[in-house]
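J.: fold the stuff below for me.
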Amino acid sequence: MITYATRNVLPPSYYHYIGKDPLVYRTIGQQFARAADKFGDNDAIVSYHEGKRLTYSEAQKKVDLRYVNRLHVQKYVSRQIDRMAAGLLKLGLNRGDRIAIWAPNTLNWYIALMSAARIGLISVAINHAYQTPEMAYCMKKVGIKAIVASEAFKTQNYYDMLCNIVPEIRNSSDGIIKSSEYSSLRAVIMDSEKDYPGTFKIEDIMSLGSNKDLADLDKKSKFIQPDDPCNIQFTSGTTGRPKAAVMSHFNFVNNAIHIANRTELNEKYHKICVQVPLFHAFGIVISICVALEHGATPVLAAPGFNPEQSLRAIVDEKCTIINGTPTMYIDLIAKQKELNLPITSTEIAVTGGAACSPQLFRNIKSTFGLRSVKTVFGMTELSPVCFHSVKGESEYQVTETVGLLMDHLEAKVVDQQGNLVPFETPGELCVRGYSSMLEYFDDPVKTKETISHDKWLKTGDQFILQEDGYGRIVGRYKDMINRGGENVFPKEIEDFLSTHPDIIENHVFGVPDERMGEEICVHIRTNGKSLTREDIRQFCKGSIAHFKIPRYIEFVDDFPKTTSGKIQKFILRERFNKPASS
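T.: Predicted structure coming up:
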């Protein structure tokens, strides 16, 4: 009998990691109630920049208004989950309705998310940097019925922007909006103490529900099923319109539980410094939902990413875990070198959202005196993590892979015809299991393109799967550079250049070339040292193949990023001007 071993060929790259902990069948509301029962005195959320905090028991405490005066309720209870949930029901929202949250990281963002989940609404996480046309698109795409919005953030004035989209808001005397173009929209709820014409304040919604409404919440929540949709994530599109990925309670709760265990939250009480935006799956799942399983505390360092605020939150709140994207860690390390704050509490860093170079891993660990750096890998449509570091890994596993396949998931790597390739062979990563999104909202064509009839979700990532269940990302297919017939993935060059002692960040992309089809361009940010293009070329020679050495080399002070910390390479391409001397 001929076997793979006798033929000296690796078996096909398919792996199923069963794991040791079973999946659970719970909603986010049930998961929160469980946390409130087990960890009631722990802080459920700390908004460091607002000076606000709520314990798990306070966040869901039911208060009898007969024994508490109105002022006391406003001061201590107005932001609690059940009162917000009861008010939303009183406003006329029902199970399955979509409620948008358009705001930076605040305590009320957290309350709005949990309140929506409590009563079966579908929260729609809106990028707080979106401009008016982008928000208008989202509102129409998913039929938003209510919007919770902050007053403003940076240059954004959310009320004025919403009124530009729906002029009827200003003339809505009773707060109930009637718009012919946005017929689904019923109400705008402002996170503000000011009165904005045609809107409700959050405290107005908090006061709508009676004691009977509060008592009825448990009855109504029994009809919510774990398989129901709970959240819509607009994918960060670099070309075309973003797609609306619909996620379920089952997706989020189970992915969060297994992330929590691999992040070692089950070993002690942890505080998590949250640097990522809450509208992103990194914020909702890896930061908020993860905390529920073991009573951990997310700490919102700032409304948007601010490295100094993150460092001060870590020190003052004694955070043990840091969450962030690679670009955030680069800035965090630079700021810590400048401030040299007395950070002694940190133990673990979690990085995800983009590829992280081995050198950056080492820099994160040494700068913050960590015992572990965890990498998470996945995509929004996978809830979002499908590979994650585990405890006790070797340095190779930590720095050269994206971790071990998550519990209860299957992975395979296929060629362009959909056929399995052998282990250690590049191909497209496909994943199947509990974490796959339900669909792209109202887009069956895109859904079928992404999820096959046999439930495999195509990630679009060029990937190498190992026999031990670990994976290595080669790059996104859409980022691959075809230079004169040679396929080059930017990540390989980026990882190599990051080992240069004076380079703190670099990003590689392809640009059009008449002769080669595409040429390689790199933008580099240094630590202040003066480097020349020839210095970079000499550094590359003898270490990477000649065709991988960038032809175009530019030095920059910063990079265009999304609000979730991802580099916008398409903007770099658009800005590229071919040097006349070339």
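
J.: all contacts plus neighbour counts: C-alpha atoms, from now on.
T.: OK.

J.: so what secondary structure elements neighbour the helix or strand in which Ile520 is found?
T.: Taking DSSP states H and E as the definition, one finds Ile520 inside strand 517-526. Under the contact criterion of 3 or more CA pairs under 8 Å, 6 or more residues apart in numbering; DSSP states H and E, strand 517-526 touches strand 481-483, strand 503-513, strand 552-555.

J.: where do the strands sit along the stretch 151-300 of the chain?
T.: Using DSSP state E, counting those that start in this stretch, the strands of the stretch 151-300 of the chain run over 152-153, 156-157, 187-191, 200-201, 229-234, 244-248, 271-274, 297-300.

J.: one more, for comparison:
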Amino acid sequence: MSLKVYTGLLVLRKPIKLRRTAETFTLGLLLEQTVKTHGNYDAIVSSHQNKKMTYSEVLDQVDRLAAGFLRIGYQIGDKVGLWAPNLIEWYIANLACARAGCVMVAINPAYQPKEIEYCINKVGINAIICGHKFKTQNYYEFLNSICPELAQSDPGNLRSRSLPSLRSVVTIADEDLSGTHNYNEVLNMANAELIHRIRSHQRDIKIDDPCNIQFTSGTTGMPKAAVISHFHLVNNGFFVGKRNELDKKHHKICVQVPLFHAFGTIITISASLNYGSTLVLPSAGFDPQRSLDVLKEERCTIIHGTPTMYVDLVNAQKERREKINAEIAISGGALCSSYLFKEMINFLGLRKVKSVYGLSETTAVVFQSLHDDDEYKSTCTVGYLQEHVEVKVVDKDNNIVPIGTAGELCVRAYGNMLGYWNDDEKTKEMIGADRWLKTGDQFILEENGYGRVVGRLKEMIIRGGENIFPKEIEDLLNTHPNIVETYVIGLQHERLGEEVCACIRIKENCTVTIEEIKKYCSGNIAHFKIPSVLKIVDGFPKTTSGKNSEV
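T.: A predicted model of the protein is given here:
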């Protein structure tokens, strides 16, 4: 690959061709193609469920479930929320949405009732496929709390005042729950005629049709909904997989990341589909001990994880000293230190550690490690510019800065989202008429095509790979009866990267403790957003307009 270098703007010259042609490859057709070439390979192994399926078996299950969707009233273009931890049913349902022509809406399994209510109403979700219970989460009870009509409704005929778009709930449960269809029940509704309908209309689904919606937070404090097409998802997975050496041999991937995230949906699922790799789910949620178990038992050759996950995995391996066969670790979701990369190589026995960098709004990856990167490139940069991608770095006046100078990274590429769902204003703020997407990341481009993140221009905390925007937490804490004003910041943390700190001004003669803050937040926001540090202050510096300046 050669690189065309402008002042502060980089473009790959003669890159690898995009995946297939515009007429042939949706996510659903990609699955068909993979079955032709790798049908007998294991597609997915869910260790904690003691289940596994070959690609041929996956296609059969996917089409049966998609046919069941038709039976219970799903239509092409319906928005279907997936709200569950890492289960084999999540994987199947994701692909069934694509084959049925529905738009899969990925929802964080840690979300609480108010957060899921917002997601449903933000994009007008028509159906939810959810788990039953996971850790402290009871998804069915959560839905009942925001939709009291559910338990008294006929399955598939929900009418809710608070959730007007929602018609259907499917639960992945061992029991039948009032007002819902059971996942296995829907699977068994398929018949030959409905399966034929699913298979025959694959060519009617267009590659530029929406395929996936990823929620991504913004400075307004509430998530925005990035819309990703089949073309985006299939092709980004193709290039990611090639950079991660999935084309070199058959790999088994230990999946520590949540499937709902772009890391799971594109870097993991789409990439594996493109090359016939096997995904191994150690546990429903991240558990370093279970990850070590499957690395040993399933002989996984690649690991996917965030830096925080690797900290825990390395510490577990230091204690257990298991003989494992992992060759490559892929790290993303947050910046990873040079020290951690070296720890991963030394204690996990890896030959390579690779970085990926991107955003939900760019489908997933923009920069990624190459196969022959040295230690500096692997540990001190976010990798090399991805194929078919233009990037530039600009100053506050939108002027391109010289190579090696810090500024805001902008991206123009095939993978840039279709836009934010039903939010033209925010879409135009993110992507200009010239199609350059503003990342909000302070970035340095090197002349050799590699990049380094040196800071963030937007107000965001990254805790263990999860993006957190302070305003959502501030808005909640400001409803506390003893709190006058709140300012939420990120503090450096060795394991998590950053932890959430709430700086608060309290009412006179009142007290507030961190335990009270945690209890007040519990059930209202996801656990990873809850502050772990509390600072009580007398006041905050103000700008001339009366807004808080930096604390």
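
J.: TM-score for this pair?
T.: Taking TM-score structural alignment, normalised by the length of the second structure as the basis, the two superposed chains have a TM-score of 0.83; 480 aligned residues with a CA RMSD of 2.6 Å.

J.: on that earlier part again, distance to Cys319 of the first structure added to the helices and strands packed on strand 517-526 of the first structure, as JSON lines?
T.: Below are these laid out as JSON lines (distance: least, CA to CA, whole Å):
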{"stretch": "strand 481-483", "distance to Cys319 of the first structure": "41"}
{"stretch": "strand 503-513", "distance to Cys319 of the first structure": "25"}
{"stretch": "strand 552-555", "distance to Cys319 of the first structure": "35"}
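
J.: of the ones you listed, which is nearest Ala215 of the first structure?
T.: For those, proximity to Ala215 of the first structure was assessed by CA to CA; strand 503-513 is nearest, at 54.2 Å.

J.: which other helices and strands contact the closest one?
T.: Here strand 503-513 of the first structure is seen to pack against helix 326-339, helix 490-497, strand 517-526, helix 569-575 when contacts are counted using 3+ CA pairs under 8 Å, 6+ apart.

J.: in the strand holding Ile520 of the first structure, what counts as buried?
T.: Judged by neighbour count (16 or more other CA atoms under 10 Å), strand 517-526 of the first structure contains these buried residues: 518-526.

J.: gap between the aligned partner of Arg351 of the second structure in the first structure and Phe250 of the first structure?
T.: Here Arg351 of the second structure is matched to Arg371 in the first structure, going by TM-score structural alignment. For Arg371 of the first structure, the distance to Phe250 of the first structure under the criterion CA to CA, to the nearest Å works out to 32 Å.

J.: now the corresponding residue of the second structure for Glu338 of the first structure: how far from Gln289 of the second structure?
T.: Pairing criterion TM-score structural alignment: the partner of Glu338 of the first structure within the second structure is identified as Glu319. Using CA to CA, one obtains 10 Å as the distance from Glu319 of the second structure to Gln289 of the second structure.

J.: so the two - more neighbours on which side?
T.: For Glu319 of the second structure versus Gln289, the count of surrounding residues by other CA atoms under 10 Å is larger for Gln289: 17 against 8.

J.: can you tell me which residue in the first structure aligns to the more buried one?
T.: In the first structure, Gln289 of the second structure lines up with Glu308, judged by TM-score structural alignment.

J.: pretty sure its match sits in a helix.
T.: Yes - under DSSP: H, G, I helix; E, B strand; the rest coil, Glu308 of the first structure falls within a helix.

J.: correct me, but it touches Lys335?
T.: Yes - under the criterion of CA atoms under 8 Å, Glu308 of the first structure lies in contact with Lys335, with a separation of 6.5 Å.

J.: so who does Leu89 of the first structure touch?
T.: Residues near Leu89 of the first structure by CA atoms under 8 Å, 6 or more residues apart in numbering: Ile119.

J.: which strand or helix spans it?
T.: With secondary structure defined by DSSP H and E, Leu89 of the first structure is part of helix 81-90.

J.: the helix or strand just after that helix vs the second structure, average distance?
T.: Next in sequence after helix 81-90 of the first structure, counting helices and strands by DSSP H and E, comes strand 98-102. Compared with the second structure after the fit, strand 98-102 of the first structure shows a mean deviation of 0.6 Å (mean CA distance after the TM-score superposition for the first structure).

J.: quick one: the next helix or strand after strand 98-102 of the first structure to the second structure mean distance?
T.: Along the chain past strand 98-102 of the first structure, the next helix or strand (assigned with DSSP H and E) turns out to be helix 107-118. When the second structure is overlaid, helix 107-118 of the first structure sits 0.3 Å from its aligned residues on average, using mean CA distance after the TM-score superposition for the first structure.

J.: in the second structure, what range does helix 107-118 of the first structure match?
T.: Mapped onto the second structure using TM-score structural alignment, helix 107-118 of the first structure spans residues 88-99.

J.: can you list the residues that contact that stretch?
T.: With CA under 8 Å, 6+ apart as the test, stretch 88-99 of the second structure has contacts from 27-29, 44-46, 51, 58, 61-63, 65-66, 80, 82, 84, 103-104, 172, 198-199, 202, 211, 259.

J.: recalculate using a threshold of 6 Å.
T.: Applying CA atoms under 6 Å, 6 or more residues apart in numbering, the external contacts of stretch 88-99 of the second structure come out as 28, 62, 66, 104.

J.: then stretch 257-275 of the first structure?
T.: With CA under 6 Å, 6+ apart as the contact definition, stretch 257-275 of the first structure has outside contacts at 290, 293-294, 296-300, 305, 319-324, 390.

J.: report the buried residues of that stretch.
T.: So for stretch 257-275 of the first structure, counting by 16+ other CA under 10 Å, buried means 257-265, 270-275.

J.: likewise stretch 297-307 of the second structure?
T.: Residues of stretch 297-307 of the second structure classed as buried by neighbour count (16+ other CA under 10 Å): 298-307.

J.: distance between the ends of it?
T.: For stretch 297-307 of the second structure, the end-to-end distance is 23 Å (CA to CA).

J.: ok, and what's touching it?
T.: Residues from elsewhere that reach stretch 297-307 of the second structure, judged by CA under 6 Å, 6+ apart: 251-257, 325-333, 336, 465.

J.: ok, the residue nearest to Gly378 of the first structure when sequence neighbours are not counted to Glu424 of the first structure distance?
T.: Of all residues not flanking Gly378 of the first structure in the chain, Val385 sits nearest, at 4.4 Å (CA to CA, 6 or more residues apart in numbering). For Val385 of the first structure, the distance to Glu424 of the first structure (CA to CA) stands at 21 Å.

J.: and for Val46 of the first structure?
T.: Remark: distance between Val46 of the first structure and Glu424 of the first structure (CA to CA) = 44 Å.
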